[in-house]
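Participant: Predicted model follows, preceded by the sequence.
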Amino acid sequence: MNGARRVVITGSGFVLPLGSAREDVFSALQRPHGPFLRSVADPEVAICPVPDFDLKAHVSRCKNGRYLTRGQQLCLAAAVRAVDDAGLGPDELGQAGLFLGLGPNLQARPRDDKALWLLDYLPNTVTSVMAGMLGIHGENLTILTACAASTQALGQAFRAVATGLADVALAGGGDSRLSPEAVRAYKQAGVLATGFDRPELACRPFDRDRCGFAIGEGGAVFALECLEHARARGARILAEIVSASSSLDGGSLTGPDPTGHAGGTAVLRCLEALGTEDLCVLAHGTGTVLNDSVEGEILARNTTQAMGIAAFKSRIGHLAAACGCAELALGLICAGKAHFPAIAGLETPCRDDLPLLREPLRRSPRALLLQSFGFGGQNACLGVRPWS
């Protein structure tokens, strides 16, 4: 984008299995494993829930909260925290953009006790609630590109700010797939890890013995601004977004293209502006046999010189539509502390030619590459530089 404005992140709000405060999350990342449990709905499946979540603890009053799914509530809570973290007020939010990556409500059904049960089927219900609560009335988009959704939402917000459609934008997502319906759907699709002795060892991205992912939940939202706007109001800057890309395989309805061609194209487009010097990759890393194999090939073609490859799903599970924004939140925390955790459960890497983090990386990268690859070959990448 020649002549585009520089876009910075000035606020980060998140509600994750590891916590909702930076210090709590960083402390949790120092532990050997994430807080995984066996699912009550199916003890053969591992999950990573947000403990004791209550929307009222994050949002003082929300009369329409009853119309929101748990995943949407997590998204709303994260957005309120992001606005507070950025120090944004009504003047900045009035024409702000809103870009969210969300997923389906797998529990939706007609109900006699709920007049507006139709709202259960609409993923943009939380977008409307958020707009009303925060006073946001600018450019907006609700994105449903499976596990690439929130990363693509960040990319669209980046473009809107860079091209002058908005000076300020909120972007991110939220999701929860811990219900019996969701567990059953994922299990029948054959993507969940089973047969483990301990739930914290279920999800093992890039390990030769990987067999699937564990289900997580959470929300993360970021405040984006053009650099001039952020500086004019004296905002603290967390990072700069320098590139965004997406692509579509068009092959399988669920699995990635085995050649990794379209996914690799998205990666290359991001790297054109981001570069590979002092790079840390925030891999999609689901722990499924096929995804890790294809992603590993893409990484081997493009990022072998990276200082490290992280895989946060080994510590928080797979957050579906919200996985990208959650992993960026973790990546920025780790970059700020110059400490990235090892990939939990990685004992025998599936490839020896990749800098997969078997030990903690105690360096602060100059560049973060976020990768998200979803069902149906939905690919999205984001290039971010931590601010210094």
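Facilitator: Structure received.

Participant: all contacts plus neighbour counts: C-alpha atoms, from now on.
Facilitator: OK.

Participant: What is the burial count for residue 250?
Facilitator: 12 (other Cα atoms under 10 Å).

Participant: how much space is there between the spatially closest residue to it that is not a sequence neighbour and residue 144?
Facilitator: Spatial nearest neighbour of residue 250, chain neighbours left out: residue 377 (6.2 Å); criterion: Cα to Cα, 6 or more residues apart in numbering. Going from residue 377 to residue 144 by Cα to Cα, to the nearest Å gives 13 Å.

Participant: Take this one as well and set it beside the first:
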Amino acid sequence: MHNNQRRRVVITGLGWVTSLGHDVKQVWADLLACKSGVHAIERFDASAYPVRFGGEVLNYQPRNIEKRDAKRLDRFAQFALDAAVDAVKDADLDFAKENSWRCGSIIGSGIGGIEEFEYGHRKLMEKGPDRLSPFMVPKLMCNAGSGNISIHFGIQGPNNAVASACASAAHAIGDAANAIRYNAADVMITGGSEAALTPLGLGCFVALKALSRRNDDPTHASRPFDKDRDGFILSEGAGVLILEEYEHAKARGANIYAEFLGYGQSADGSHITAPDEQGRGAAYAMQAALEDAGHDPADVDYINAHGTSTPLGDAAETRAVKRLFNDDAYKVAVSSTKSMTGHLLGASGGIEAIITAKAIELGCIPPTANLDNPSEECDLDYVPNEARQLDVKLAMSNSFGFGGHNVSLVLGKI
């Protein structure tokens, strides 16, 4: 199917679970107000760790899942299903009225059910193999999010999971959009979920020396593009969107937030954790997404940056924008909302696609919080510390992951 025969894809529903809350409107308002969801860890004793804070979803109880069912889901799958139910409600979708074979789900997760893995391993060591749960495999597998969503709604179309570290959700959204574009589905539930803020998860990222150690001031620890940035903040949650074929959405009178226009991907092919310092892979993914969307860099009003607050990553992404946008690099508004949410790993692309869609819908760009002293190599317009009113017609959301994965999504005003 050639580009001119591709079906149009729109976003009709949004749902998320974040350390700032679960209500999309409320969390959006908090982001515009520069509020942080980063705080001291409460779910387990982190006193022995050099990092004792993160973007934890405090006092989480599944809102849309029966207690009995919730017990059979790892925390990451609970997040995914909760956010999916909210997104379906927001889209005012009734799957009983849909062709179930034309509705699907693709949900990304970088790590999957690590909490269940930890619990099961502890049981194995303490009580032996006979005490392992038959639910362990279905709880820890990376596709538990997408699988349980399809079961919950009885949908039977394209269904899979993407695991590409911090690019997982963005890959999932791009793949889900293509399922609709190329006529494999009419409706897709997509995004990402992650719950790696566990004793083992935190310990692993500490060992990698990837995290900020600003224990004395967690809310200001995530400071993308700032000269004092010292690593990312490990967070958890989920971001789920409803993608729908345009005519299908119009026929049922759906509310449309934005149109999905482009999907670009690449690999750095250079290092398993460090980005290409020149940003070549990232620039290629952005260029591919714009070409897919049929637009030029000069058309872009806003970039929701990957912007994790790591010394190497933020500089590389800045170089990538300059490499592709040339003189227009200084005209485009760029912000990193991880400055407030922290880094949700495989869920971040889902959260940030929602934020990008809201920026288009409401004509407002969320700020980069804690950007007090931009580092020398980071000299673009990062919308520091204050939201900005702007008629956003075309926006881009970037997600880059360990493994050298680069994904860029382009959304536009309908």
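Facilitator: Now that the structure is in, tell me what you want to look at. As the structure is a computational prediction, the values presented were derived from the model and not from experiment.

Participant: tm score of chain vs chain?
Facilitator: TM-score for the superposed chains, counting by TM-score structural alignment, normalised by the length of structure 1: 0.94, backed by 385 aligned residues with a Cα RMSD of 1.8 Å.

Participant: So which bits of stretch 100-108 of structure 1 are buried?
Facilitator: Using 16 or more other Cα atoms under 10 Å as the test for burial, stretch 100-108 of structure 1 gives 100, 101, 102, 103, 104, 105, 106.

Participant: Check stretch 47-59 of structure 1 too.
Facilitator: Quick answer for stretch 47-59 of structure 1 (16+ other Cα under 10 Å): 47, 48, 49, 50, 53, 55, 58, 59.

Participant: if we look at it, which residues are touching it?
Facilitator: Here stretch 47-59 of structure 1 makes contact (Cα atoms under 8 Å, 6 or more residues apart in numbering) with 15-19, 34-39, 62, 73-74, 77, 80-81, 178, 199, 214-218, 316-317.

Participant: Show me which of the residues you listed are buried.
Facilitator: For the contacts of stretch 47-59 of structure 1, a neighbour count by 16+ other Cα under 10 Å gives the buried set as 15-19, 34-39, 73-74, 77, 80-81, 178, 199, 214-218, 316-317.

Participant: If you count surrounding residues, which of residue 377 and residue 144 of structure 1 has more?
Facilitator: Taking other Cα under 10 Å, residue 377 of structure 1 and residue 144 do not tie; residue 377 has more neighbours (25 against 20).

Participant: quick one on the thing from earlier: greatest separation within the buried residues of stretch 100-108 of structure 1: which pair is it?
Facilitator: Pairwise distances across those peak at 18.4 Å for 100 and 106 (criterion: Cα to Cα).

Participant: for the stretch 1-150 of structure 1, what spans make up the helices?
Facilitator: Secondary structure of the stretch 1-150 of structure 1, counting by DSSP state H, counting those that start in this stretch: helices at 22-29, 70-86, 90-93, 125-134, 149-162.

Participant: average gap between the fourth one and structure 2?
Facilitator: Comparison of helix 125-134 of structure 1 with structure 2 after fitting gives an average deviation of 1.6 Å (mean Cα distance after the TM-score superposition for structure 1).

Participant: whereabouts in structure 2 does that helix align?
Facilitator: Aligned by TM-score structural alignment, helix 125-134 of structure 1 corresponds to residues 144-153 of structure 2.

Participant: corresponding residue for residue 192 of structure 2 in structure 1?
Facilitator: Residue correspondence to structure 1 (TM-score structural alignment): residue 192 of structure 2 is matched to residue 173.

Participant: Give me the secondary structure label for its match.
Facilitator: Of the three states, residue 173 of structure 1 takes strand under DSSP: H, G, I helix; E, B strand; the rest coil.

Participant: my guess is it meets residue 77, correct?
Facilitator: No. Under the criterion of Cα atoms under 8 Å, residue 173 of structure 1 is not in contact with residue 77, lying 10.4 Å apart.

Participant: Need the residues touching each of these two.
Facilitator: Taking Cα under 8 Å, 6+ apart as the contact rule, residue 173 of structure 1 and residue 77 both touch residue 219.

Participant: The stretch 201-350 of structure 1: strands as residue ranges?
Facilitator: Ranges of strands in the stretch 201-350 of structure 1, per DSSP state E, counting those that start in this stretch, are 215-226, 239-248, 279-282, 308-310.
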